[in-house]
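**Student:** Sequence first, then the predicted structure:
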Amino acid sequence: MPSPTLDQTGRRSRPAARRQSLRALVLLFALVAGMLPFTGAAQAHGTIINPASRAYQCWQAWGHQHMNPAMQQQDPMCYQAFQANPDTMWNWMSALRDGLGGQFQARTPDGQLCSNGLSRNNSLNRPGAWKTTNVNRNFTVHLYDQASHGADYFRVYVSKNGFNPATQTLGWGNLDLVATTGRYAPSQNISFNVSTSGNYRGHHVLFVIWQASHLDQAYMWCSDVNFV
């Protein structure tokens, strides 16, 4: 290791001191970066932002104030989700599973639909008073996809009349298929219209499957809607 450069007074010269300070800053940056949650390109995808999926709704409402104790009273379902695993909300765009080959029902057990079968997102399966978005019999579903992967198709379901999202976990037998779309070209924003029979009223679960186009990646989300 070379000896440090000294000036006539025996102190390090300014260029040497600057280099040492720069090395210290680089080390500090690396340490801080290693402590931050990583969301790489493979994870940067999207979610249904309208009607907002459960994780996105919680992130949008409480992401900047997730330590606010008022959440426990004002939004108990988001509170329990943040308590269970904050990463569920911070990574609202990365609830994907690879290689399902379209076998969504066979490979996703009842009670795990809202988490897309991901144990780290189990809090999203919990029944309760989730915040709802008002819709009528004809509404628009809006996907935001950071990586612009496009879609082979979307499948849209609504929980059956008689199913109670406040007390029951969602299973495949609780769903009515209301729409299946065609392909969509790569875009950060994809919207499509959904028309239902008009027989739904009150709080229902909107369940959406997105089969991405770039790889065999499947996304499943629950959004809570109030049919008016």
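**Tutor:** Ah, there it is. Residues are numbered from 1 along each chain as shown.
**Student:** going forward, measure contacts between C-alpha atoms and count neighbours the same way
**Tutor:** OK.
**Student:** Doesn't residue 77 lie inside a strand?
**Tutor:** No: with the criterion set as DSSP: H, G, I helix; E, B strand; the rest coil, the secondary structure at residue 77 is helix rather than a strand.
**Student:** so what's it up against?
**Tutor:** For residue 77, the residues meeting the contact criterion (C-alpha atoms under 8 Å, 6 or more residues apart in numbering) are 128-130.
**Student:** 6 Å instead?
**Tutor:** Contact analysis of residue 77 by C-alpha atoms under 6 Å, 6 or more residues apart in numbering lists residue 130.
**Student:** Quickly note the distance from it to residue 49.
**Tutor:** Noted for residue 77: a distance of 18 Å to residue 49, by C-alpha to C-alpha, to the nearest Å.
**Student:** Longest helix of this protein, counting residues only.
**Tutor:** helix 14-35 (DSSP state H).
**Student:** What is the next helix-or-strand element following it packed up against?
**Tutor:** Using DSSP states H and E, the helix or strand that follows helix 14-35 towards the C-terminus is strand 46-50. Other helices and strands packing on strand 46-50, by 3 or more C-alpha pairs under 6 Å, 6 or more residues apart in numbering; DSSP states H and E, are strand 138-145.
**Student:** The structure to be compared is supplied as follows:
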Amino acid sequence: MPLQHLLPRAVTTSAVAGLLLASTLAGDANAHGSTTDPPSRVYGCFDRWGSNFQDPAMEEQDPMCWQAWQADDKAMWNWNAVNREGVGGEYEAVIPDGQLCSGGLTHEGRYAIFDEPGPWQAATKPRQFTLTVTDRVPHGADYIRVYITKQGYDPITQPLGWDDLELITTTGSYPPGDGIYQTEVDAGDRTGRHVVFAIWLAAHKDESYYMCSDVIFE
């Protein structure tokens, strides 16, 4: 039986969301984080709708997130766990084209919906911007690789493949600190809608995270 059916009617939707989130994350001790600025697709859906995930307005206001919540709501409660272990830096060999945003259908395909092209909500950014990864369980980072789609790629209609991307920067390492890892990104002369794809390699073991963020460059 769904958790909300076991709670008194006075319990708000926000409280249900908080309880679901706490119970899910408590069993996922290895979960870390995601790109929060510009927000990854999965974090953006959680951030916008996590406290109001039953709102029918989502279907019209945020249709891609609505599809994502219907597909697997556990993806949003685990927005910080699009990860794989043991890749050894061989990202292009391990993660197939069309599956980059889900980390190669990691966690039995929980994040598959985030590979779907479509009108994901996009953050408007200048062509020089700061990318932020937020690490909930700070272990630091060996590096963050940042890619941006090439001019002419259409994220509304095209699945994301490696040939659609240009590697923009690979950072150095980050200490655990407060779990906020930032890097400056230069998108060059790109304009319009793009995908920023980031790979974050955690410092404590070979555990890599995959993050697709939709942006509109001014």
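**Tutor:** Perfect, I can see it now. Treat the numbers as computed from the prediction; the structure is a model and nothing was measured.
**Student:** Report the TM-score for the pair.
**Tutor:** Both chains were compared after superposition, and using TM-score structural alignment, normalised by the length of structure 2 their TM-score is 0.86; 195 aligned residues with a C-alpha RMSD of 1.7 Å.
**Student:** in structure 2, which spans are helices?
**Tutor:** Under the criterion DSSP H, structure 2 carries helices at the ranges 13-26, 41-49, 58-61, 63-71, 73-77, 91-94, 106-109.
**Student:** residue contacts, the residue nearest the centre of structure 1?
**Tutor:** Nearest residue to the geometric centre of structure 1 (C-alpha atoms, centre = their mean): residue 92, 1.9 Å. If a contact means C-alpha under 6 Å, 6+ apart, then residue 92 of structure 1 has 55-56 as its contacts.
**Student:** and the gap between the equivalent of it over in structure 2 and residue 111 of structure 2?
**Tutor:** Using TM-score structural alignment, the partner of residue 92 of structure 1 in structure 2 is residue 79. Applying C-alpha to C-alpha, one obtains 9 Å for the distance of residue 79 of structure 2 from residue 111 of structure 2.
**Student:** do residue 195 of structure 2 as well
**Tutor:** Separation of residue 195 of structure 2 from residue 111 of structure 2 (C-alpha to C-alpha) stands at 17 Å.
**Student:** These two: which has the busier surroundings?
**Tutor:** Between residue 195 of structure 2 and residue 111, counted using other C-alpha atoms under 10 Å, residue 111 has the larger neighbour count: 28 against 23.
**Student:** Quick check: nearest residue in space to the counterpart of the more buried one in structure 1, chain neighbours excluded?
**Tutor:** Per TM-score structural alignment, the equivalent position to residue 111 of structure 2 in structure 1 is residue 121. Across the structure, with C-alpha to C-alpha, 6 or more residues apart in numbering as the measure, the residue nearest residue 121 of structure 1 apart from its sequence neighbours is residue 115 (5.0 Å).
**Student:** what's the burial count for the one you found?
**Tutor:** 25.
**Student:** Same question for the one 4 residues further on.
**Tutor:** For residue 119 of structure 1, the tally of surrounding residues (other C-alpha under 10 Å) stands at 10.
**Student:** ok, now the one 3 residues further on?
**Tutor:** The burial count assigned to residue 122 of structure 1 is 19, neighbours taken as other C-alpha under 10 Å.
**Student:** Nearest residue to it in space, please, no chain neighbours.
**Tutor:** Nearest one to residue 122 of structure 1, counting by C-alpha to C-alpha, 6+ apart, is residue 115 at 5.6 Å.
**Student:** now do residue 118 of structure 2
**Tutor:** residue 156 (4.0 Å).
**Student:** just residue 171 of structure 1 next, same as before
**Tutor:** Closest residue to residue 171 of structure 1 in three dimensions, ignoring its sequence neighbours and counting by C-alpha to C-alpha, 6+ apart: residue 110, at 4.2 Å.
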